[in-house]
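Engineer: next one to model:
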Amino acid sequence: MSIRHSLLALLQDRPRYGYQLRIEFEDRTGSAWPLNIGQVYTTLDRLERDSLVRKDGADGEGHVIYSITAEGRAEVRGWFTSPVPRSSPPRNELAIKLALALTLPGVDVGAAIHSQRAVSIRALQDYTKARRDMASHQRPTDTARLLVLDSLIFQTEAEVRWLDLCEARLMQLAGPG
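Structural biologist: Next up, the predicted model:
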């Protein structure tokens, strides 16, 4: 996930200080990816260093206000018009964990799969309930949150299906018996 581009995108709307950016990001994404405020300010410092944002001074309460530069607008425009690269898949901790478990003695891979499936199914139920609740009284501003929830639902469904496949392959390895 690109915090850099997300913050730039939010600054296109209007100048903000770090905490406002954090709240706005979490609000617009349904709090699916909480941001650490330190990460927000570190990213803003880098964006300023790269001339993509500038400090506009402080508001009356001492908050430093940031605004996007022309270079920043060009950067975020490029981000929105470019596909997310699929050339190198993101690290998947679960896939790494199960791959290693299969190759190490004494690890109960079946138990690891079972444990993860239970957590994934619970998450799927929670996402589905949240989506149903939001959709039942949807406001026009909820569309972004619904898209995020849909993405989480599809990813979790795929994970559960993959865990089923892992379990089936384990059974094949064990052979008849």
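Engineer: can we go C-alpha only for contacts and neighbour counts from here?
Structural biologist: OK.
Engineer: break down the chain into its helices, ranges please.
Structural biologist: 3-13, 18-28, 37-49, 70-81, 93-103, 109-136, 143-174 (DSSP state H).
Engineer: and the third one, what does it pack against?
Structural biologist: In this structure, helix 37-49 packs against helix 3-13, helix 18-28, strand 53-58, with contacts taken as 3 or more CA pairs under 8 Å, 6 or more residues apart in numbering; DSSP states H and E.
Engineer: wait, which of those is closest to residue 107?
Structural biologist: Nearest to residue 107 among the helices and strands packed on helix 37-49 is helix 3-13 (36.6 Å), distances taken as CA to CA.
Engineer: sequence B follows; please return its structure for comparison with A:
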Amino acid sequence: MSIRHSLLALLQDQPRYGYQLRVEFEDRTGSTWPLNIGQVYTTLDRLERDGLVSNDGGDGEGHVVYSITDAGRAEVQGWFATPVERSNPPRNELAIKLALAVTLPGVDVAAIIQAQRAASMRALQDYTKSRRDTAANQRAADTAWLLVLDSLIFQTEAEIRWLDLCEARMVQLAQASGTRSQARKPSNGVTAEEAAPRTAENRR
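Structural biologist: Okay, here's the model as predicted:
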């Protein structure tokens, strides 16, 4: 997540001080990614150092107000115009946990998968309810939150499908290892082939 560009985008709207920036960011994203106020001010210091924002002094109430510079506006425009890079995917704690679990002795991988699936299902239900409750409103802030909710719903649905695939692969691994007596059908009845991501070829 680019805090740097997010703060610049908010300053493009109007000058603000650090706490206002944090509140605006969390309001527009539904507090999905909370910001530490110290992180906000550290980022502002770096933006000022790089000539992307200017320190406008105090507002009379002890707050230091920042505004965006022309260079900062150009930076924001470039950020919005450039696709998000996929060459360095964000660290996925769940994928790391399962990757380690399957390579270490004595770890109940099936239990990890089942516990995570239950948690992901609960999260999906919560996101879906939030989306339904928010969809009735027409404010711009609600539209922004709906976009975030849609992203969270799709990501969680994909995670559940991936967990189905992981469970099916564990069954196949047990079978290939000659432990058919210990192997069991996935709890959701989905095979690895059914759960695997569909490519452009097999979508046809």
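Engineer: who wins for proximity to residue 58 of structure 1 among the helices of structure 1?
Structural biologist: Ranking the helices of structure 1 by their distance to residue 58 of structure 1 (criterion: CA to CA) puts helix 18-28 first, at 11.6 Å.
Engineer: buried stuff in the closest one?
Structural biologist: Neighbour counts over helix 18-28 of structure 1 (16 or more other CA atoms under 10 Å) mark 18, 19, 21, 22, 24, 25, 26, 28 as buried.
Engineer: now stretch 37-54 of structure 2
Structural biologist: Neighbour counts over stretch 37-54 of structure 2 (16+ other CA under 10 Å) mark 40, 41, 43, 44, 47, 48, 52, 53, 54 as buried.
Engineer: how much space separates the fourth one from residue 128 of structure 2?
Structural biologist: Read that as residue 44 of structure 2. Using CA to CA, to the nearest Å, residue 44 of structure 2 is found at 35 Å from residue 128 of structure 2.
Engineer: quick one: terminal-to-terminal distance for stretch 78-92 of structure 1?
Structural biologist: Start-to-end span of stretch 78-92 of structure 1 (CA to CA) is 27 Å.
Engineer: just the residues contacting it, thanks.
Structural biologist: When contacts are defined by CA atoms under 8 Å, 6 or more residues apart in numbering, stretch 78-92 of structure 1 is touched by residues residue 5.
Engineer: try 10 Å this time
Structural biologist: 1, 2, 5, 6, 8, 9, 72, 73, 76 (CA atoms under 10 Å, 6 or more residues apart in numbering).
Engineer: so which of these wins on neighbours?
Structural biologist: For the contacts of stretch 78-92 of structure 1, the largest number of neighbours (other CA atoms under 10 Å) sits with residue 8, at 25 neighbours.
Engineer: need the nearest residue in space to the residue most central in space within structure 1, chain neighbours excluded.
Structural biologist: Centroid-nearest residue in structure 1, with CA atoms, centre = their mean: residue 33, separated by 4.9 Å. Of all residues not flanking residue 33 of structure 1 in the chain, residue 26 sits nearest, at 6.8 Å (CA to CA, 6 or more residues apart in numbering).
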